[in-house]
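Visitor: I'd like to go over a predicted model; first the sequence, then the structure.
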Amino acid sequence: MKAFSAARGPKLFLDETSVLDIGGCIVNGTDIAPGRAIPDDGDPRIDHSLEGFLFTCGPDHIRHPQPIPGDQQGRKYPLHGSYSAHPAEILFWDAQGDNAECQARVAVKTAEGGEALLERHWRISGETGEVSLSDRLTNVGTVPFARVHMYHMNIGAWLFDPHVHLTGRMLEGGGFPWNFGKDPGGVFCVPAKVEGEDWAEVALGPLASLGGVTLKVKFRTDTLPHLQIWRNQKAPAHVLGIEPVSHRWVSREELAASGELQMLKPGESADYGLRFCFS
């Protein structure tokens, strides 16, 4: 892990061994990443990624494994897609002054034998403490693959008290307590795009355990038009996830049948964006 921080904002630990995702995220002296308080789905790549504050899902599949159509060996798309465990090549790194900036590229092999290039740009504003991530994904291979993408932002829920709420225009009633639904947890996915606006925002807080700050997350809705949120308090798990995502929470077959599962053809690119701050 490589430490990445600015004059203000969280101290991040970027994982060079896995897509330059975020492992630890230190806010007011506390690491809010869930660590081992996560469910074990039997995939060590995802266990490693899920321990951190943010990992990236895709580029060929999101969510749980499903069969690859027509595959003679009966293989499945892996849990949360192929990104995890692909190492990053650092191209630029400047975290010495008030601001911090990093650029990297990640060569990715997809489950179907395709090739993708993820160009990743991290920034932290020393003035506001806001973290921004800009991603460009390009199909550099010879076969198309599904253009799907999700950012998993995972927080250790032991940090929450009963006053912590989720708020956002896309949420029913504008928001509700963090421990929504029935115990020990659940998941939902809602449209987040608002006509005439390019970004959506969801907030989690106030977090008294971190000095009363609120986590505010913004994401591009042209390529991430939905928001998925999940929580799991079934021991040893104790985690909540905020997940901007490209598609509804349904099977690949249903997405394909409705025309929503668009393919990224050789030479084509897709752009994704995420920002967050603790205010």
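Guide: Alright, I've got the coordinates. Numbering: from 1, shown residues only.
Visitor: Only C-alpha atoms from now on, for both contacts and neighbour counts.
Guide: OK.
Visitor: got a list of what Ser246 touches?
Guide: 148-150, 223-226 (C-alpha atoms under 8 Å, 6 or more residues apart in numbering).
Visitor: cutoff 10 Å now
Guide: Applying C-alpha atoms under 10 Å, 6 or more residues apart in numbering to Ser246 gives the contacts 58, 62, 147-151, 191, 220-228, 260-261, 272.
Visitor: With His48 instead?
Guide: Counting by C-alpha under 10 Å, 6+ apart, His48 has contacts 18, 23, 35-36, 55, 84-85.
Visitor: Same check on Gly205?
Guide: Residues near Gly205 by C-alpha under 10 Å, 6+ apart: 160-161, 163-167, 177-178, 212-216, 278-279.
Visitor: Quick one: neighbours of Pro34, just the number.
Guide: Using other C-alpha atoms under 10 Å as the criterion, Pro34 is surrounded by 25 other residues.
Visitor: In strands, which of the contacts of Gly205 appear?
Guide: The members of the contacts of Gly205 that map onto strands under DSSP state E are 165-167, 177, 213-216, 278.
Visitor: what's the farthest-apart pair in the residues you listed?
Guide: In the ones in strands among the contacts of Gly205, the most distant members under the criterion C-alpha to C-alpha are Pro177 and Phe278, with 18.4 Å between them.
Visitor: Who has more neighbours out of these two?
Guide: Neighbours per residue, other C-alpha under 10 Å: of Pro177 and Phe278, the larger number sits with Phe278, 23 against 15.
Visitor: circling back to that earlier point, most neighbours out of the contacts of His48, which is it?
Guide: Of all these, the highest neighbour tally under other C-alpha under 10 Å goes to Gly23, namely 28 neighbours.
Visitor: another one to put next to it:
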Amino acid sequence: MVQLYGQFFTRQQLRERIGHESQIGGVRRLALTDGNQKDVEVIEFRTGSGLHFQVSPTRGMDIILAEYKGKAIGWRSRTGEVAPAYLETHGFIPRRGSFGGLVCTCGYSQVGNPCHDQGQEHCLHGRAQLSPATNVWAEAAWDGDEYKMWCQGKVIELDKFTEYFVNERRIETSLGANMIRIKDCLTNHSFQTQGHMMLYHINLGFPLLSGHTRLYAPSSDVRHRDKPSVDFDWTRYPLEPHTQVEDVLYHEMEADEEGYVTMALINETPGKARWGLQLRYTKESLPNFVHWFQPSPGAYVMGLEPSNCWVDGRAAHRERGELVMLEPGEQHHYEVEFKILDGEEEITSTLEKLKQVEMFEKLK
């Protein structure tokens, strides 16, 4: 059944009350037309619960915008969704079109600092975010009493002779839901063993992110990217934006009995109802976790980044023997799920479940 406005409806009951499902929510395809956003395609989702988000097939099938009941969840940069034709894949140049968004995919052959590896140049965070999808399909349809919404497409990273990665991405939700699920199936279609790096750059911003926001996460170990100790409370964020050098932390997250890592970012502003975002993913496929702090004016953003690598760049990973290798035809499956936490009952239930992971107790 569909839960909307505090009630439950069967398919028949809801259809009797509306002219078309798009009156409540749905999926539609749009195109941006202004400036260097020209030719960027957008797939817009509205679930009717207050959850609204946009996916861009032009930019790697990433989630470029997300909000709940008019409140932003993801951070967006000043660049906007620059079309790939206006960008180059050299060094740090991709920053000129780094839109932020709820999810920006980094990979598939490179994540992190620009580098040269075995004679090839690799730009900041790789080319997945700059690769338009093919075979794009967006749909909404009844399945019994559930009105499902989804989009899918293939994002391909290749060159003439070596790399040939195909990522089949599907993004799902449903009418009345406050959840987004990303399912990726990445295949090495080349005839050579290929190094593979994958990171979900999840960018949280104001008003979800504030000095009264706390991250509840099952971290058993944490260190700086470039030094061993962490000398601040990583569960909190600065109250006011201020200029500082970014902080990048590396965590060891503990999975639950089902193999999932679950964490929650909760806005606990005094005098207001708590609300937040739950993130859930599989530890086996995404064993690493990068935590990015950038509280500067105009860049008041925190990154939660499950990954199969760190952000030191492909060359450093190969040198340390940490580069994940995919054999010809080998597939890796990834799943990342977001859930809006709205109301004390949902938040309390989520935090109680988090306590089932032993390391969570260290945060108290």
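Guide: It's in. Values in this document were obtained by computation on a predicted structure and should not be read as measured data.
Visitor: Quick one: buried ones out of the contacts of Ser246 of the first structure?
Guide: Buried positions within the contacts of Ser246 of the first structure, assessed by neighbour count (16 or more other C-alpha atoms under 10 Å), are 58, 62, 147-151, 191, 220-221, 223-228, 261, 272.
Visitor: Can you list which of those residues are found in strands?
Guide: By the criterion of DSSP E, membership of those in strands covers 150-151, 191, 220, 226-228, 272.
Visitor: Just give me how far stretch 268-278 of the first structure sits from the chain centre.
Guide: Relative to the centre of its chain, stretch 268-278 of the first structure is centred 10 Å away, using C-alpha atoms, centre = their mean, to the nearest Å.
Visitor: That should have said stretch 164-171 of the first structure, apologies.
Guide: 18 Å.
Visitor: Any chance of the ones in strands among the buried ones among the contacts of Ser246 of the first structure in TSV with distance to Asp183 of the first structure as columns?
Guide: As requested, these are exported to TSV (distance: C-alpha to C-alpha, whole Å):
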residue	distance to Asp183 of the first structure
Met150	25
Tyr151	24
Pro191	24
Arg220	31
His226	24
Leu227	21
Gln228	18
Tyr272	33
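Visitor: thinking again about what came up before, going by distance to Asp198 of the first structure, which of the ones in strands among the contacts of Gly205 of the first structure wins?
Guide: Checking these against Asp198 of the first structure by C-alpha to C-alpha gives Lys216 as the nearest, at 16.2 Å.
Visitor: Nearest residue to the closest one in space, please, no chain neighbours.
Guide: Counting by C-alpha to C-alpha, 6 or more residues apart in numbering, the nearest residue to Lys216 of the first structure once its immediate chain neighbours are dropped is Ala203, at 4.4 Å.
Visitor: Repeat that for Val245 of the first structure.
Guide: In this structure, Val245 of the first structure finds its nearest non-sequential neighbour in Met150, 4.3 Å apart by C-alpha to C-alpha, 6+ apart.
Visitor: Could you identify the residue of the second structure that aligns with the one you found?
Guide: Under the alignment defined by TM-score structural alignment, Met150 of the first structure is paired with Leu199 of the second structure.
Visitor: was I right about that match contacting Gln110?
Guide: Yes - taking contact to mean C-alpha atoms under 10 Å, the distance of 9.4 Å between Leu199 of the second structure and Gln110 places them in contact.
Visitor: Spit out the residues that contact the two alike.
Guide: Contacts common to Leu199 of the second structure and Gln110, judged by C-alpha under 10 Å, 6+ apart, are 125, 309, 311.
Visitor: What distance do you get for the aligned partner of Gly70 of the second structure in the first structure to Lys182 of the first structure?
Guide: In the superposition onto the first structure, Gly70 of the second structure corresponds to Gly29 when matched by TM-score structural alignment. Relative to Lys182 of the first structure, Gly29 of the first structure is positioned 32 Å away (criterion: C-alpha to C-alpha, to the nearest Å).
Visitor: Neighbour count: those two, which is higher?
Guide: Between Gly29 of the first structure and Lys182, counted using other C-alpha under 10 Å, Gly29 has the larger neighbour count: 10 against 7.
Visitor: if I look at that one, how far off is Val140 of the first structure?
Guide: Computed with C-alpha to C-alpha, the distance linking Gly29 of the first structure and Val140 of the first structure is 41 Å.
Visitor: could you show me where the helices are in the stretch 151-279 of the first structure, in order?
Guide: In the stretch 151-279 of the first structure, the helices defined using DSSP state H, counting those that start in this stretch lie at 252-257.
Visitor: Please identify the residue in the first structure that aligns with Lys339 of the second structure.
Guide: Match for Lys339 of the second structure (TM-score structural alignment): Cys277.
Visitor: how many neighbours does that match have?
Guide: The number of residues packed around Cys277 of the first structure, counting by other C-alpha under 10 Å, is 21.
Visitor: In contact with it, which residues?
Guide: Going by C-alpha under 10 Å, 6+ apart, Cys277 of the first structure touches 8-10, 124-125, 128-132, 203, 213-218.
Visitor: Over to His152 of the first structure?
Guide: Contacts for His152 of the first structure were tallied using C-alpha under 10 Å, 6+ apart; they are 21, 49-50, 52-57, 80, 228-230, 240-245.
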